[in-house]
Every structure is written in C-alpha cells, then in structure tokens.
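S.K.: Below are the sequence and a predicted model for it; my questions follow.
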Amino acid sequence: MTDPLMGSISDHTRSKWGRRVAWFFFGILPVALSYVLMWVVPPFERWLQVVYYFFAYAFFSCAFTMVMVPYGALPQDLTADANERTVLVSFRMAFSVLGGLLSAVVPDLMIKRAADLKTGYFIMGLSFAVLFAVIWLVMFLSLRNKVKAETPATTASLKESVKYCVGNKTFLLLCAIYLLSFIPNDIMSSNFKYFINDVLFMGDKFALTMGALMICAVLSLPLYVLACRKMGKRKTFIYGSIFRIAALLLLFLLGPDSTVFRLVAIAVVIGLGTGVAYAIPWSMLPDVTDLDEAYTGFRQEGIYAGMMTFIRKLSSGVAIFLVGLLLQISGYTAGAAEQTSLAKSAIVGILTVVPILFVLLGIFAALRYPIDRGNSQLIREVVDQRRDGSFAGLDEETRQSSLAGLKDIIDVKRKGRAHAE
C-alpha cells in the first residue's frame, strides 16, 4: 500500500527539480543500502534471521517504491505529446525486459565464482546496489534541468486522490487492461520451465527459448509504437492481443518430438505478441491522467502511477498463486522423472488456455475503454485551458458542455465517444 501513498507524496512535492526528479536523488542511498542488507547473513538465531529478512525486504520495497512510482509518473511531466509519451514508455519497457534478462543470468555467474555461497551472494548484492545507485544518479543528473520546477502540485488530499482514482471508471478499465495483459506474462515466466522440462523434455533449451521470446518482445516495441501513431492505442492493443492469442495457440503444435528450431520459432512469434503488454497499458496512463486533470483541475499523475504499480504487484502474486494451485490440483510432483498425463495436460493448459482467457478479457476491457483520437482532442484542449488559466474565463455554457463531455468519458458512456479512430 506504499505505492499510492508515494504517488500522493510525489504529487505534493515542490522542489527546484520538479515533483518527480527530486525523489531519484533522495532514493539513491536507501535503494542501494536496502538491497545490500538483503544479502547479508546476520549472526543471529534462526527466528531472528527471519525477522531480519522480513524487515530488510520491507525496507527495500519501500525504498524501491520511493523511486519507481515517481518514475512511472515521469512521462507526463516530460512531454504533452501522446506519441512521445508512447516512445518513452516503450524505451522504459525495453530496458525493463533487458534488465530482467540481465538479472536472470549475471547473478548466477557471480555467485558461482565466489569462494562460498555467503560471499557470492554478498558480492552480487553489493555489485547490483552500486549499479542501482549509478543508474538513479544518472537519472537525476540527466533530468534535473529538464522538468519545470514551477509545475503546479495537486491540492487534493490522499483520501480525495484515491477517491478520484476509484471513481474514474476509465482508469478502472485501464487497470483491468493492465492486469489482464500482464498476468499472462507472469504465468508464462513461472510455468514455461515446467513445459520445457516435463512436457517437451528439452530442459537444456530453456534459456535459449526464453531469451528468444524476451528479445523479440523488445524488438516488437517499435512496431507497436508505429501502430499507435497510425491507429491509436486502443486499436493497437486489441489487434496486438488478437495476434498474441494466435501466437499462444501455436504452443499446441509442440510435443516431445518437436525440433529445437520449431520451439524457438514459436517462442519468437509469442515474443512478438507479448510486446503489446509492455508497449500499450503504461502508454495509456498519461491519457487517463490528462482526463483527470481536465475534469478536476488537479495534477495527480503520481497517485495514478502508484495505483498502477500496486496493481502490477497484485497481478504477479495472483499469477504465481494460480500456477501453483493448478499444478497442485493436477498432481504435479517436483523432481519426478516423468509427470502423469494429467499433470502434463495441466501444464499445457496453464501455458495456453489460461493466458488466452485473460487476454480475451483484456480485449473486452479495451473495447469498453473510451479514450480515442476523437475525445482526446477535447481532453487536451481543456488541460491546456486549465494550465494557462483561460478555462475559468470561458462562458458558463461552454464550460459546462466541456465538463459534461469529460464526465461521459470518465463514466465510460457510449455517447461520450467520438469514434473518430
């Protein structure tokens, strides 16, 4: 729950570096220190070690929230151009995926080269802590003069901001789109190894296959950015999700007799479909915060980014729980030379049918999502009028007409949609 709180704090922050960038500086030491502490083995009794690691991990989670929530709200402060925001989000997600690949390979290599496990984990933790500190320092130094210090902060309280978020049906739809597109990613990452090991019997090809999938997901991001410029974000998400479903269905073509080439080729296609989850939902968030600002007059991008970050953590927990529960029900036995036919069928179903159902629900949510090219122009006009002070000077009828149109979008009413895509 620290995510929405940090979002509200960043919304209320006033500094010469702007509302978000200041936190990159404040978070350098806490992030680095908290990460190192998680890899220290304290000379305590066992139960005290458990307490120590609980608080060490909680410290890191809070420190990481201190920088990541403002980071998630940063595109809105950097540019008002929708296409530029999409590009920024795509770059962010590309490095996120590459960082995931890095964290999957490098720590193991560092630990194995150490004299013992305790030393290896500490060296790994210290090395990554230094890397984190350098990254956030570079972020701060690069952006401290890029964001206007006079950016107005919201005057809404945390309670009011949360109320606006929960009452904004367009934002709730975006949360659904985000949740339903990322749960399949988590299911894939947590279940794919079982599929490779216990169904295809190609355990030694797991790194190659997942590497190909994730790299192709990164390479697909420019294609989705281009598609957004041509047809808008909502349509791009819908068509990309349909392609993703088709790609997941290709998994049914794999079996124990499949070649490595077929396995990797299908992973490449799935990666291209997976890219839509990285490219679109976060790029939709600035449109929703613009809508909120146009209607309420408050700038509270931070609270929205905090809620999105919280949703992401929730989706990861749901996915891991779901995979574990279904495997347990199917009778999966860890370490068995060969699984039962029911367990194998469950593994295939978890990797195909379950993600497809989530993606389908995501498509239905996107079909209801009301912001398109037609009404986004109204949103942008009112935001600009709010910021230059001209909105209050409009005649009452014009003002009320604009607010009524914005309320229709917030409430996801069909009459509020321009269908101009």
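M.R.: Received it, and whenever you're ready, just let me know what you need.

S.K.: drop to CA atoms for contacts and neighbour counts, all remaining ones
M.R.: Noted.

S.K.: Three-state assignment for Thr333, please.
M.R.: coil (DSSP: H, G, I helix; E, B strand; the rest coil).

S.K.: now that we're looking at it, how far away is Ala343 from it?
M.R.: 8 Å (Cα to Cα, to the nearest Å).

S.K.: Second structure follows, compare the two:
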Amino acid sequence: MLWIVPPNINSLGLFWYYVIIGATYQLFYTVVNLPYIAMTPELTQDYDERTQLNSFRFAFSIGGSILALILAKVFFSSITNHQQQYILLAATCSIITILSLYCCIWGTRDSILAFEAKRSQFEGVKSTHIAEHLATSLSNRPFLFVIGIYLFSWLAVQVTASMIPYYAVECIKLRESDVPAVLICVQGSALLMLFIWSYIAQRIGKKFVYFLGILLWIIAQVSLFFLQPHQVILMYMIALISGCGVSVAYLVPWSMVPDVIELDELKTGHRREGIFYGFMIVLQKLSLALSLFFVGIILESSGFQGRLQDQTTLILQPESTIFAIRLAISTVPTICLIISLFLTYFYPITKEMHAEILLKLRQNNHSGQDL
C-alpha cells in the first residue's frame, strides 16, 4: 500500500493516507525487527563471534538492499507504467522478506528456547515497571556512548543516502536512471568490507576498526564537495571508499550492544535485551526522520526547483541549490562522523573487560545454582 497512489484524491487526502500507511508499516516493522535483532546476545556470548554474527546479519541486510535495487532496474526497464513498476517491485520484495523472516524464526527457535530456559533458572522476579527499566538502562554509562556513536554515524548514513540522488543528478549530471547504480556501488563495497572488518576486528578490536573505517569515510565525504560535473569515474571510486566506512557504521555499534547488555546483567541481575535494542531502533527512526527533515529544509531554502511527474523538460537548478547540495552531502555527515569518533574513543568496554564480565556472570550463576 505504500506504493499505491490513490486516484482522484487531493493533496490533503494523500498526506493523511501516507501518514496512516507509513505509521502502520513502521509499527509492524518494529514488532518484527526488535525481537529479531535482540536475538544477537542470545545466540553467542563470544566477544569476537558477535562481531562476526553481525557481519553476516548486515551482509544479508545490505544484500537485500542491493537485490531490491537490481530488481528495480529490471522492472523499470521492462515495464513502462509507473504504478505497475512499483507495485510489482513491492510485491516481489514482500514475498522474499516474509519467506526470509519465517526461515529465521524456525532456524533459531530451538536455540533461543534453550537459552531462555537456562536463563530462567537464575533470574529472580523481574520488575514490570517500564520506567524503572528505562532509568536503569540510561544509567548504564557505556550504553550512553553506544547511543551517541550509533545516532551520529547513522545520521551520516541517512543524510548521505537522502542526498545522493540530488547530488548525482544536479551536481555530477548523471541521469536519474543511473542513481541506483551509484547506490549499488556503495552497498556492494559495504557488503564486501563487512567480512574484512570483522576479520580485522578479531585481531585489533572493534574500536580501532571503527576509527579506520570512519576515517576513510570522512575522506570520501569531503571529496564529494570538490567533485566536478561529469567526473563519473571519480564518483564511483568515492562511492567505493564510502562503502568501506558505511560498513563499520553497520557493524560496530550493533556489536557493542550485547556487551552492554551483559554489563547491565552483572549490575542488576536481569537481562533487558528488548529495552536496549528498543532504544537502538528509536535512534534508527530518529536519524531517518531528522535526515529527511534536514534535506527538505536545505532544498527548500536553497531554491530547489521540483519537477512534476508528467514533466520531462530538464530543469536547471540555481547555483545556490547546487552549492547547498554539495555542502549538505559533505559537511554535515563529516561533522556527525567526527563526533562519533570522539565518543568511540571514550567507549570503555574492551575485549578484556568483557571477558571479566562473563567470568563474573558465570560465578554469580553458579552461586545461585548452589543456593
């Protein structure tokens, strides 16, 4: 329904239609995604294996994005009707998504049930007050660093993703049909680098990997400001470098969350996967909303000239718009990434500290079992 445009309806009706459908979609996306990502600390307690586990999770996430872009190019090149293009694309992606989710459910069901049965032997009665859970989670200092790292890195991702179509068309003078190829280039590079960063992280640690990846990404973002029209090859090279940084924004913050959960368990005696991952999903949605709002404000204030759906004439954008697009896609993500680097530097949980946390948890569990 997101891709169906109701006929014979005014702008206000369209607005409320998409508000309702968009909110419903996001609601059920959260219902599915929250327990899905909260399974990470339950599938393994190994510090390095969690990074590897997240590399596989995001490899299929990015792979799904690439597949959707490829399917879009196939449908758009073979079908002329715009409405049919998007409906068929949405239906195909929906079928793939649902089958994948049920494969995940049945593939992990036994492991998760075994983990929950074992954990229930040691945990006491949990408080049902959501305010208490929230307050305790926010008092977890390492988690506050993870929140900041993820928010600012994901803001950089979302602002870049939102600006790429405008930047590619208006600044580099690519055709609109070439934009998916640029996105595939970024996502493809990120997909490959997930496994490379995961391998490196096992040897030098998550924090150092994050620094390496983000520094590469900052170089790529700054380069976009100076790129000139028709420098297509350079743009694709920069897209490849950007993908190297995007992959650590996917990988590292999510790999930190399970470690934070176990620190909380050591301090409180309870596991709160849902609360911690719920915060992460809220930040994910917040960064998306802020980036779209920011992009809209930038384009409107700079005098961007939109084009109607049935209008084929090329519109020349004013120089103020071109400069604003260059500034937005380079400066804003760079500032966000620098802040995330600063927060990562002070993130306290190391591999050695995590091993000590697990040891103390096992000792506590054995003591409880003896009692």
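M.R.: Alright, I've got the coordinates. Note that the structure is a prediction, hence the values are computed from the model and not measured.

S.K.: thinking again about what came up before, more neighbours: which of Thr333 and Ala343 of structure 1?
M.R.: Legend: neighbour count by other Cα atoms under 10 Å for Thr333 of structure 1 and Ala343, higher for Ala343 (21 against 13).

S.K.: Just list the residues touching that one, thanks.
M.R.: Leu327, Ser330, Gly331, Tyr332 (Cα atoms under 8 Å, 6 or more residues apart in numbering).

S.K.: and the residues you listed, which are buried?
M.R.: Buried members of those, counted by 16 or more other Cα atoms under 10 Å: Leu327, Ser330, Tyr332.

S.K.: of these, closest to Val134 of structure 1?
M.R.: Using Cα to Cα, Leu327 comes nearest to Val134 of structure 1 of the buried ones among the contacts of Ala343 of structure 1, at 40.9 Å.

S.K.: Would you mind listing the residues in contact with the closest one?
M.R.: Applying Cα under 8 Å, 6+ apart, the residues contacting Leu327 of structure 1 are Ala343, Ala346, Ile347.

S.K.: quick one: the residue of structure 2 positioned farthest from its centre and Leu358 of structure 2, what's the gap?
M.R.: Ranked by distance from the centre of structure 2 (Cα atoms, centre = their mean), the top residue is Leu371, with 43.6 Å. Per Cα to Cα, Leu371 of structure 2 is found 20 Å from Leu358 of structure 2.

S.K.: What range does stretch 70-89 of structure 1 cover in structure 2?
M.R.: Using TM-score structural alignment, stretch 70-89 of structure 1 lines up with residues 35-54 of structure 2.

S.K.: buried set for the matching stretch?
M.R.: Within stretch 35-54 of structure 2, the residues that qualify as buried are 37-42, 45-48, 50-54, counting by 16+ other Cα under 10 Å.

S.K.: and what of stretch 339-358 of structure 2?
M.R.: For stretch 339-358 of structure 2, a neighbour-count test (16+ other Cα under 10 Å) marks Ser340, Leu341, Leu343, Thr344, Tyr347, Ile349, Lys351, His354, Ala355, Ile357, Leu358 as buried.

S.K.: Need the contact partners of it.
M.R.: So stretch 339-358 of structure 2 is contacted by 47, 142, 145-146, 148-150, 152-153, 205, 207, 210-211, 214, 259-260, 262-263, 266 (Cα under 8 Å, 6+ apart).

S.K.: what range in structure 1 does it sit on?
M.R.: Alignment note (TM-score structural alignment): stretch 339-358 of structure 2 is matched to residues 361-380 of structure 1.

S.K.: What of stretch 234-253 of structure 2?
M.R.: Per the alignment by TM-score structural alignment, stretch 234-253 of structure 2 matches residues 262-281 in structure 1.
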